[in-house]
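1. Any chance you can model this:
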Amino acid sequence: MIRGVRGAITVENNIEAEILSATESLFKEMIKANKIKAVDVASVFLSVTDDINAAFPAKVIRMQEDWTYVPVMCMKEIAVPQALEKCIRIMMHWNTELRQDEIQHTYLEKAIQLRPDLTKQ
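-> As a prediction, this is how the structure comes out:
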C-alpha cells in the first residue's frame, strides 16, 4: 500500500547551501525515523514558499545513493497571507504495510508549528 510521509523544515536565508543542507537534514531524518528504502518509494514531492528560489531542493535527494531513479519534483507552495515563511516541505509516497498512525512525520525548526500534533518532542 502507498502511504504519504510528510516533513517540513525552515531556513533562515534564501541561500543555495542553506536550502540544500536543510533539505538533506529533513530528508535523512524522515528516512531514519521510518526506515525507508529508496526501492520502496514511488515518488517525492517538495514544495517551497515564495521566498525560496536560490536552489532546487530536490537536487539533494537525487544525489543520495540509491535514489537516482526515484521520481522527485519541486513545486511552489500556495502563497497564503501570514503563512510560515522560508519553508521547505516534503511529501514522500512510500510503499509500506504500516498503518497511517504508525508513520513518523518529521517537522524541524520553525516548521514544528505546522503540525505540533505529529511532532515528537
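2. make it CA atoms for all contacts and neighbour counts henceforth
-> Fine.
3. In terms of helix, strand or coil, where does the residue nearest to the spatial centre of the chain fall?
-> Most central in the chain under Cα atoms, centre = their mean is I90, positioned 2.4 Å from the mean C-alpha point. Under DSSP: H, G, I helix; E, B strand; the rest coil, I90 falls in the strand class.
4. Please name the nearest non-neighbouring residue to it.
-> Using Cα to Cα, 6 or more residues apart in numbering and skipping the chain neighbours, the partner closest in space to I90 is L46 (4.5 Å).
5. How many residues are close by that neighbour?
-> Residues lying near L46 (other Cα atoms under 10 Å) number 22.
6. So it lies in a helix, does it not?
-> No - the assignment for L46 (three-state DSSP) gives strand, which keeps it out of a helix.
7. hang on, R6 packs against I88?
-> No - in this structure, R6 is not within contact of I88 by Cα atoms under 8 Å, at 11.0 Å.
8. To check against the first, give me the structure of this:
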Amino acid sequence: MVRGIRGAITVKQNDGAEMVEATERLIADMIEQNKIDPDSVCSAFISATNDLDAMFPARALRELKGWEYVPVMCMQELSIKGGLEKCIRIMMHVNTEVAQKDIRHIYLEGAVVLRPDLQQSTN
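-> Presented below is the predicted three-dimensional model:
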C-alpha cells in the first residue's frame, strides 16, 4: 500500500547551503521516524516558497546514498497572502504496511504551525 509522508521545515534566509542543510535534516528525521528504505519510495515532491530560490532543495535527497533512483520533483509552493515564509515541504509516497494513523509526519522549526495536530517530532 502507498502512503504519503509529509514533512516541512523553515529556514532563516534564502541561502543555498542553509536550504540544503535544512532539507537534509528534515529528510533524515522523516527517514528515521518512519524507518524508510529508499527502495520503498515511489516518489518525492519537494516544494519551496517563492522567497527561496537560491538552491533546489531536492539536491539534499540526491546526495543520500541509495536515493539516486528515487523520482524527485521540485516545485514552487503556492504564494498565499499571509502564508508561512521560507518554508520547504516534502511529500514522500512510500510503499508500507504501516497504518495511516501511525505515519509520523515531521514539522520542524517554524513549520510546526502548519499541522500542530500532527506534531510528533522533537524540534
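9. Superposed, what's their TM-score?
-> Remark: TM-score between the superposed chains equals 0.99 [TM-score structural alignment, normalised by the length of the first structure]; 121 aligned residues with a Cα RMSD of 0.6 Å.
10. residues contacting the residue nearest to I90 of the first structure?
-> P57, A58, V72, M73, C74, M75, I88, R89, I90, M91 (Cα atoms under 8 Å, 6 or more residues apart in numbering).
11. wait, doesn't the fifth one sit right on S47?
-> Yes - counting by Cα under 8 Å, C74 of the first structure touches S47, with 5.6 Å between them.
12. These two: which has the busier surroundings?
-> Neighbour count, other Cα under 10 Å: between C74 of the first structure and S47, S47 has more, with 21 against 17.
13. Report the secondary structure state of V5 of the first structure.
-> Counting by three-state DSSP, the backbone at V5 of the first structure sits in strand.
14. Which residue lies closest in space to it, excluding its sequence neighbours?
-> Per Cα to Cα, 6+ apart, closest to V5 of the first structure is M92, 5.0 Å.
15. Then F56 of the second structure?
-> What sits nearest to F56 of the second structure in space, not counting adjacent residues and going by Cα to Cα, 6+ apart, is C74, at 6.9 Å.
16. who does the helix or strand hosting A8 of the first structure touch, helix- and strand-wise?
-> Element membership of A8 of the first structure, judged by DSSP states H and E, is strand 2-10. Helices and strands touching strand 2-10 of the first structure, by 3 or more Cα pairs under 8 Å, 6 or more residues apart in numbering; DSSP states H and E, are helix 16-34, strand 87-95, strand 106-107.
17. P38 of the second structure versus the residue sitting furthest away from the middle of the second structure, what's the distance?
-> Computed with Cα atoms, centre = their mean, the residue of the second structure farthest from its C-alpha average is K81, at 22.0 Å. Note on K81 of the second structure: its distance to P38 of the second structure, by Cα to Cα, to the nearest Å, is 36 Å.
18. Please apply the same query to E18 of the second structure.
-> 24 Å.
19. quick one on the thing from earlier: which of R6 and I88 of the first structure has more residues huddled nearby?
-> Using other Cα under 10 Å, the more surrounded residue of R6 of the first structure and I88 is I88, with 24 against 21.
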